[in-house]
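K.L.:
fold the following, please.
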Amino acid sequence: MCGIAGAINLRGETVPDLGRRLDVMGELIAHRGPDDHGTWAHPHGHVGFAHRRLSIFDLSACGHQPMTDDAGQVITYNGEVYNWPEVRTELGGDWCTQTDTEVLLRAHERWGADAVDHLRGMFAYGLWDERATQLTLVRDRFGIKPLYYAQAGDVLYFASEAKALLPFLPAIRTDREGLKDYLAFQFCLAGKTLFDGVRELLPGHRLTVRNGAIRTERYWEVYYDLDWTHREAWYEERIEALLHDSIRMHLRSDVPVGAYVSGGLDSSAVAGLASLYDPGTTPAFTGRFEGPEYDESRYARLLADERGLDLSVIDLDVSDFTREIERVIYHLDFPVAGPGSFPQFMVSEAAARDVKVILGGQGGDEVFGGYTRYLIAYFEQCIKAAIEGTAQNGNFVVTYESIIPQLESLRSYKPLLQEFWREGLFEDLDRRYFRLINRAPHVEQLVNVEALGDYDPFHQFAEIFNGRNVGHESYFDKMTHFDFKTLLPALLQVEDRVSMAHGLESRVPLLDHPLVELAATIPADVKFPGGRLKHIFARATRATVPAQISERTDKMGFPVPLVEWANGPARDFVRDTFTGDRDLYDRRAVLDALEGEAKFGRTFWGLFSLELWQQRFHDREHEFRSLLTTETTT
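P.N.:
Reported below is the predicted structural model:
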């Protein structure tokens, strides 16, 4: 796990002060790799790499990057290829290191672009091939590891974090379409970011630069080709087997490994399985706020006692929030996906004192269907089917009668249901799900949306939601597919930034691609029978996870008492944050709206974090500019 960056002149000409530019990018991502650093520049000066290393395999100097080979290849690589010993055996020959980096170089020499098909893991890397005079950028299938790029003049820059690209932009401006996406979803679609001119290489994609031409292509896709030939018991067995295999691989490390434990099914399954293969006692970490509504640590303790985990509970309060939230936003690069990034940041900081690698449960909700909104959406479909007598038309997998026992879990969602059903009842599936997740209507009275142009996020939403790789009319698969393609990468951005801010490698075993590809073939009425969220995953992990956890219907997802703090002990901090008006919104209107914000509402967080982001990156643009003219430290 590391930080990577680089630059290439598209005309093949020398990049002015290339060494300085590489040093600047390396400095801005130094937190990602505290163990070692290096740069490489081509003798002609038209391409170069910077690297910051977090040593996980082969802790010796042999793992230094950028790494070169005798075939004229140079690589700067971030991530882990968990099956590197198997790939190395397949490749054969003599080896100089015990690293997956060397294996990746040799794999590219053998298989070229198809090398990525042989990899299981999380990765983002840049590879220069001297013989082909080609730069290749690759990002893993799910976007676990980040990769951004920007073109300034004739030079293309890339880096693990967008902040490393900002010194080279003509100006730091907000991307208006990206901002419209953010206001709707609290993340961006289709590779956009909140920085104008900065793009995200999409998960499962590669970018190549050759003879001045930039080309991007998808190398992997998940296909929802449903398998009707097997019964539930077979899927349970296959999921369980693939989970065990994934956990074994994700535990490979030359440094200590721990686990996040939130009290929910996903992290409990991962940590519980890890304890079976850890010869010692697995360190585990959870966070809590004061008050029963914000404290799920009893479930984490239950798992720890049953599986023999060494649990550390990190207590968090409002003073932590006011002290650290600006640092959180800086490390995130963009405000994204909700206030849960704050407690994750704090728990990661505590975990990094004891371990260098940590396992998490990210991905379970999107792969196996764990969000309560899926139940809300299906409840409406069931009512429609009952009225029209179309219960078997393929658009849903549960009947009105079968869903009734699950509706108790919607008790705290009554305000959302009222809003959801206020207009547009029984519309097309894409329009209905868009209404369910679209947050923009909450801020329309606060934000000058007209100034952002005519772009409508719904159209790109619908293109993803109705993707051809789904190939059928299952509402459940369309919803989970959209979240898998968009929300999951946003959550993985948080996962990466809050851990790497502290030099901690976060691994997500539920996103092993054989497991994900299997899950996509499971019919929705097996994954979601009678509206039971994550049913098949809970069945497959019942030997490891206590029933009190797997059968929970009140999982909160690390809620933060943000609104209570903002109207209470953090009131002055919040109001001091909004010290002046923006063209985008009026601070008084935002603060007035805060008074009526629901306990777990996201409107205030969306604008509060956006304001902190503008202060840190836009208002201090000169600090990024000055890096090119001042000395950096190493």
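K.L.:
use CA for all of it now, contacts and neighbours both
P.N.:
OK.
K.L.:
now do the strands in the stretch 251-400 of the chain.
P.N.:
257-260, 283-289, 310-316, 357-359 (DSSP state E, counting those that start in this stretch).
K.L.:
how far away from the center of its chain is the last one?
P.N.:
Its chain's C-alpha centre and that of strand 357-359 lie 15 Å apart, by Cα atoms, centre = their mean, to the nearest Å.
K.L.:
show me what it is packed up against.
P.N.:
The elements that strand 357-359 packs onto, with contact taken as 3 or more Cα pairs under 8 Å, 6 or more residues apart in numbering; DSSP states H and E, are strand 257-260, strand 505-507.
K.L.:
CSV for these, including distance to residue 212 and mean neighbour count?
P.N.:
Formatted as CSV, these follow (distance: least, Cα to Cα, whole Å; neighbours: other Cα atoms under 10 Å):
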stretch, distance to residue 212, mean neighbour count
strand 257-260, 43, 27
strand 505-507, 35, 27
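K.L.:
quick check: which of those strands is nearest to residue 54?
P.N.:
strand 505-507 (8.2 Å; Cα to Cα).
K.L.:
pick the most buried one from the strands of the stretch 251-400 of the chain.
P.N.:
Each of the strands of the stretch 251-400 of the chain was scored by mean neighbour count; the highest is strand 257-260, a mean of 27, by mean count of other Cα atoms under 10 Å.
K.L.:
packing partners of that one?
P.N.:
helix 265-277, strand 283-289, strand 357-359.
K.L.:
to check against the first, give me the structure of this:
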Amino acid sequence: MCGIAGWLSFDRDLTQHREVIDAMTGTMACRGPDDSGSWIRPDVALGHRRLAIIDLPGGRQPMAETGLAAMVYSGEVYNFTELRAELSQRGHRFATDSDTEVVLHGYLEWGDAVVDHLNGMYAFAIWDEREDKLVMIRDRMGIKPFYYYPTSDGVLFGSEPKAILANPLARKVVDADGLRELMAQTKAPGWALWKGMYEVEPATLVTVDRSGIRRRTYWQLDAARHLDDQETTVGKVRELMTDIVHRQLIADVPRCVLLSGGLDSSAITGLAAARLAERGERLRTFSVDFFSQEENFRADEVRDTPDSPFIRDVAGLVGSEHRDIVLNPAELSDPEVRLKVLAARDMPAGLGDFDTSLYLLFKAVRQHSTVALSGESADEVFGGYRWFHDDAVVDSPTFPWLGRMSLTSDWAPSLRADVRATLDLPGYIGDQYRTAIAQVDHLDGESEQDRKMRTICHLHLTRFVRILLDRKDRASMAVGLEVRVPFCDHRLVEYVYNTPWALKTFDGREKSLLRRATEHVLPPSVRDRVKSVYPSTQDPGYAAALQQQTKEILAEPDAPVFSLMDRGWAERLSELDPATMSATQRIGLDRILDLHYWFDRYSPELQFG
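P.N.:
Below you'll find the model as predicted:
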């Protein structure tokens, strides 16, 4: 797990620009606190920051085979041991025990087809000296971030936009489409906020040579008939989950599991604890909580119960070494923490304590572990969100997550009237929705219900999950913590995606397959628990702190944030009783503050109107 950066220029001598690649690489020191390196030739410069996970002394980068290829790599390939053995039989010789060297030799053996052999999360760039071309590759689900910025004579690239923006060739311009997607949250393919910058899309190869830039998708969700019966399907899910967790526990550094007390993280915890117990090891688990949350908990539309009792049940059952990371309103609303989250994400996400609490949790976890397994993405894979089971949402011609939780509440009421009219967010969302559903492959003879649910699942696996994966990667890597996501293993995703909806809900509940497949490692309380979303503080002290900070911005007559946001709307929110503020209103204040600090830190040039 690391940070990568690079610059390809066919018209410059990059050996004269070492300070630029060093600056680009240096922006991601938090992603790789253990080491740094660069590899520079006239046409190409590669930079790397390392977080050492496997083969601590031997995995330094950039890694090169003289006269053949050089590579910078971020992530983990979980089947590297098998690939190493196969490549050894084909005559390859290895100098290290790292997965990085295995991927490099895999490319030398199979070329672009190396992607068909990889199981893991990765973003890497290879300069092929034999053909004078750069190949950029991203994992199937988009777990690891990867961005690029075409130039007149090549390309800039990096794990995060900040690496690219550190190059003088990259302009900090945000246009109307950049703002539309920031506010709409449809996860438009290739979107990167900054004009001229793009994401390397998941499951995509981007090749750059003197003839230009070419893209190829190497994996996608295809419709296939599911022929297994219920018992066989449950058994297959159990087999896959067990294998995946076992693979993702491999590391040469301390590991843990992020435990929320929900089905997803509890299943990971149970499987991981059992595996480590076989080796005489005890699992570490961590949870986030808020001061007095359990005692003062109030049920709402997405949370029926507090997490703490369920967390205790799981930790007690598996015997983990457990720690609760308890946060208070002062920590969550601290402007310095907000600035760190903003710097990690490179954009004003406006998610408030959803982001700051995650960052603070990861910061605390990093003091004890370097690798953490997370239950992220199970809801997208198995159909766990409540709106999957709401006919009104399923039948609605838009993205199911929009407007269904405060995490994605509508920006429109908070915008200035002229900005709202220019951006036309409903029109943009409609266009994106039509584009997204046109990508869904269906089976001949599929029932109307299965067609609907396949579409909903496809939207979540190709759009919504990428929003959440990016959030988790940025917050974790900001403190040098590697978070692994077992539910994103492409074998599991493919298998469950093609399971008919009736099988996914065979017991009349959400995530029936996962519940049954992992019930042997779950306490009864968690096995029977209803889905509850990521926790958020309910302390009015947090809202009061946001109001005070907003009033300070309102006191600035020329605050740039009000070139987008409605000043009168902000004034009204800042005067409400914090104890009665809705989650949507509180998110509105968070967005004002995020935008304010974003303008201050990045000085973006806005081009719209």
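K.L.:
on that earlier part again, okay, the helices and strands packed on strand 257-260 of structure 1 in TSV with distance to residue 130 of structure 1 next?
P.N.:
Below are these laid out as TSV (distance: least, Cα to Cα, whole Å):
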stretch	distance to residue 130 of structure 1
helix 265-277	42
strand 283-289	44
strand 357-359	34
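K.L.:
out of the ones you listed, which gets nearest to residue 480 of structure 1?
P.N.:
helix 265-277 (16.0 Å).
K.L.:
okay, angle between the closest one and strand 283-289 too, please.
P.N.:
Per axes from the mean of the first three to the mean of the last three Cα atoms, to 10 degrees, the angle that helix 265-277 of structure 1 makes with strand 283-289 is 160 degrees.
K.L.:
out of the helices and strands packed on strand 357-359 of structure 1, flag the one nearest residue 571 of structure 1.
P.N.:
strand 257-260 (31.0 Å).
K.L.:
could the strands of the stretch 251-400 of structure 1 go into CSV alongside distance to residue 175 of structure 1?
P.N.:
Below are the strands of the stretch 251-400 of structure 1 laid out as CSV (distance: least, Cα to Cα, whole Å):
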stretch, distance to residue 175 of structure 1
strand 257-260, 34
strand 283-289, 35
strand 310-316, 34
strand 357-359, 34
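K.L.:
so which of the helices and strands packed on strand 257-260 of structure 1 is nearest residue 124 of structure 1?
P.N.:
Nearest to residue 124 of structure 1, of all those, is strand 357-359, at 17.6 Å by Cα to Cα.
K.L.:
which residues sit against that closest one?
P.N.:
250, 255-260, 270-271, 351, 504-509 (Cα atoms under 8 Å, 6 or more residues apart in numbering).
K.L.:
cool, and stretch 153-165 of structure 2?
P.N.:
Here stretch 153-165 of structure 2 has contacts from 3-11, 23-28, 123, 144-150, 170-172, 192, 208-210, 212, 346, using Cα under 8 Å, 6+ apart.
K.L.:
among the helices and strands packed on strand 257-260 of structure 1, which is nearest residue 138 of structure 1?
P.N.:
That would be strand 357-359 among these, by Cα to Cα, at 22.8 Å.
K.L.:
what residues in structure 2 pair up with the closest one?
P.N.:
Aligned using TM-score structural alignment, strand 357-359 of structure 1 spans residues 371-373 in structure 2.
K.L.:
spatially central residue for structure 2, please.
P.N.:
Among the residues of structure 2, the one closest to the centroid is residue 469, at 1.6 Å (Cα atoms, centre = their mean).
K.L.:
neighbours around residue 473 of structure 2, how many?
P.N.:
20 (other Cα atoms under 10 Å).
K.L.:
tell me the spacing between the alignment partner in structure 1 of it and residue 371 of structure 1.
P.N.:
Using TM-score structural alignment as the criterion, the counterpart of residue 473 of structure 2 in structure 1 is residue 496. From residue 496 of structure 1 over to residue 371 of structure 1 the distance is 22 Å, taken as Cα to Cα, to the nearest Å.
K.L.:
repeat that for residue 318 of structure 1.
P.N.:
28 Å.
K.L.:
more neighbours: which of the two?
P.N.:
residue 318 (19 against 16).
K.L.:
quick one, what contacts the more buried one?
P.N.:
So residue 318 of structure 1 contacts 565, 569-570 (Cα under 8 Å, 6+ apart).
K.L.:
filter those residues down to the ones in helices?
P.N.:
Among the contacts of residue 318 of structure 1, the members falling in helices (DSSP state H) are residue 565.
K.L.:
now the contacts of residue 318 of structure 1 in CSV, with neighbour count?
P.N.:
Output for these, formatted as CSV (neighbours: other Cα atoms under 10 Å):
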residue, neighbour count
565, 18
569, 13
570, 18
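K.L.:
TSV for the contacts of residue 318 of structure 1, including distance to residue 218 of structure 1?
P.N.:
Listed next are the contacts of residue 318 of structure 1 as TSV, based on distance: Cα to Cα, whole Å:
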residue	distance to residue 218 of structure 1
565	44
569	48
570	46
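K.L.:
nearest spatial neighbour of residue 183 of structure 2, chain-adjacent residues omitted?
P.N.:
residue 411 (6.1 Å; Cα to Cα, 6 or more residues apart in numbering).
K.L.:
how many residues are close by the one you found?
P.N.:
With other Cα under 10 Å as criterion, residue 411 of structure 2 counts 18.
K.L.:
who's in contact with it?
P.N.:
Going by Cα under 8 Å, 6+ apart, the list of residues near residue 411 of structure 2 reads 183-184, 588.
K.L.:
ok, it to residue 190 of structure 2 distance?
P.N.:
From residue 411 of structure 2 over to residue 190 of structure 2 (counting by Cα to Cα), the distance is 22 Å.
K.L.:
again with residue 234 of structure 2
P.N.:
35 Å.
K.L.:
between those two, which one's more packed in?
P.N.:
residue 234 (21 against 14).
K.L.:
with adjacent residues omitted, what lies nearest to residue 37 of structure 1?
P.N.:
residue 52 (4.5 Å).
K.L.:
mind checking what secondary structure that neighbour has?
P.N.:
Per DSSP: H, G, I helix; E, B strand; the rest coil, the secondary structure class of residue 52 of structure 1 is strand.
K.L.:
and it, what pairs with it in structure 2?
P.N.:
That one, residue 52 of structure 1, aligns with residue 49 by TM-score structural alignment.
K.L.:
wait, doesn't that match sit right on residue 34?
P.N.:
Yes: counting by Cα atoms under 8 Å, residue 34 is a contact partner of residue 49 of structure 2 at 7.5 Å.
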